[in-house]
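Colleague: Below are the sequence and a predicted model; questions follow.
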Amino acid sequence: MADLGRQLHEYLAQSKAPAAPAAPAPQQEPSAVPGPGWRWPWAAEADPWLPGLSLWQRVAGAALCVLLAALCFALAALYAPLLLLRARKFALLWSLGSLCALLAAALLRGPSRLLREPSRGSLLYAAALCGTLYAALGLRSTALTALGAAAQLGTAATALLGAVPGGIGGVRRLGGLLGAALRRGAALPV
């Protein structure tokens, strides 16, 4: 504990000392293949909300969250044929999978970066996700759970459409190209 206090005092002393202007580092062309000096783009700076986690701990945690999300999505897919009978379980598993996927993204990018400037779509998605979980776990209402899941899927679809270059016009153009290729019977290039 004393070592931690000493390190804190040294750090504070360094931040109070005037910094000498550093020479600009030479810009290197980013390499597509990871090499000795290569770093992941999201690991450029430590996130203040995750101060004690190293890069590899964050990657391992994100991998675990992705595995849990895949498990939840796979279990939700098993309930898809019984959607009318088990709508609450399907929505709960789907929402927990979405929550695990968001947690994986937060571990990789850093929660403060994800929450720095949230868009309206991401706020609506988070509200629909929380509403679905509350309706399934707290209220135990199948109708409200189904409504929340529909809102969640709608906001996710809107966010995905917004991510396509050109927005709705880009989706229409891609759909037209895909439809024309399917009508001609041509195979899609892979």
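Modeller: In hand now; what should we look at? Residues are numbered from 1 along each chain as shown.

Colleague: can we go C-alpha only for contacts and neighbour counts from here?
Modeller: Fine.

Colleague: what about the longest helix in the protein?
Modeller: Secondary structure of the chain per DSSP state H: the longest helix is helix 55-79.

Colleague: And that helix, what does it pack against?
Modeller: helix 87-109 (3 or more Cα pairs under 8 Å, 6 or more residues apart in numbering; DSSP states H and E).

Colleague: Okay, buried residues for the next helix or strand after the helix it packs on please.
Modeller: As assigned by DSSP states H and E, the chain's next helix or strand after helix 87-109 is helix 111-116. Within helix 111-116, the residues scored as buried using 16 or more other Cα atoms under 10 Å are Pro111.

Colleague: quick one: the helix or strand following helix 111-116 to helix 87-109, angle?
Modeller: Counting by DSSP H and E, the next helix or strand C-terminal to helix 111-116 is helix 120-133. On the basis of axes from the mean of the first three to the mean of the last three Cα atoms, to 10 degrees, helix 120-133 is oriented at 140 degrees to helix 87-109.

Colleague: one more structure, for comparison:
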Amino acid sequence: MVSRWDRLLVFGGLNLAALALFVVCFTLMPILLLRSRKFAILWSMASALFLASWAVMMGPLTYVRHLLSTERLPFTATYFGSIALTLWFAVGLQSTLLTLISSIVQVVCLVWYLISYFPMGSTGLRFAARFGGNRAAAWLNG
């Protein structure tokens, strides 16, 4: 049995690895956009690490049941399908246009995922953004 602390450590490690790949994608975006298939592969790997972190945190079977629940199934099919298609188009077919389209779908799904798991959903996200914006404005003005 894996302890809660161990799960938190692995969760954090997988999220750090995913974050590192997302940062590489964003910082090298001008270069990687010329090589869109490489960008898509890095982005897909970051998405897979991010999803794996939640599976570790919640427990794999609990997470799979959650993702396959009736209300989450459309999202699950879209997100996992976009990851698989992005990799297939980038590595298998080597089609830049199809890779780009599936990558865009994947980014939209990732944002949707983040919003849906943020405490209180989009309302909580708006509150946090407003609060952060107010703090930043106060800091800059003060």
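Modeller: That came in fine, so what should we check first? Just so we're clear, the structure is a prediction, and the values are computed from it rather than from any experiment.

Colleague: Flag every buried residue along the longest helix of the first structure.
Modeller: Applying 16+ other Cα under 10 Å to helix 55-79 of the first structure flags 55, 58-59, 61-63, 65-73, 75-76, 79 as buried.

Colleague: how much distance is there from it to the middle of the chain?
Modeller: Helix 55-79 of the first structure has its C-alpha centroid displaced from the chain centroid by 12 Å (Cα atoms, centre = their mean, to the nearest Å).

Colleague: which outside residues touch it?
Modeller: 43, 86, 89-91, 93-94, 96-101, 103-105, 107-108 (Cα atoms under 8 Å, 6 or more residues apart in numbering).

Colleague: now with 7 Å?
Modeller: Residues outside helix 55-79 of the first structure that contact it (Cα atoms under 7 Å, 6 or more residues apart in numbering) are 43, 86, 90, 93-94, 96-98, 100-101, 103-104, 107-108.

Colleague: can you state the direction angle for that helix and helix 87-109?
Modeller: Using the same axes, to 10 degrees: helix 55-79 of the first structure against helix 87-109 is 160 degrees.

Colleague: before we move on, the earlier item: closest one of the contacts of helix 55-79 of the first structure to Leu161 of the first structure?
Modeller: Nearest to Leu161 of the first structure out of the contacts of helix 55-79 of the first structure is Ser98 (Cα to Cα; 17.7 Å).

Colleague: Show me what the closest one aligns to in the second structure.
Modeller: Using TM-score structural alignment, the partner of Ser98 of the first structure in the second structure is Ser47.

Colleague: And for its match, the neighbour number?
Modeller: 23 (other Cα atoms under 10 Å).

Colleague: again, but for Ile83 of the second structure
Modeller: 25.
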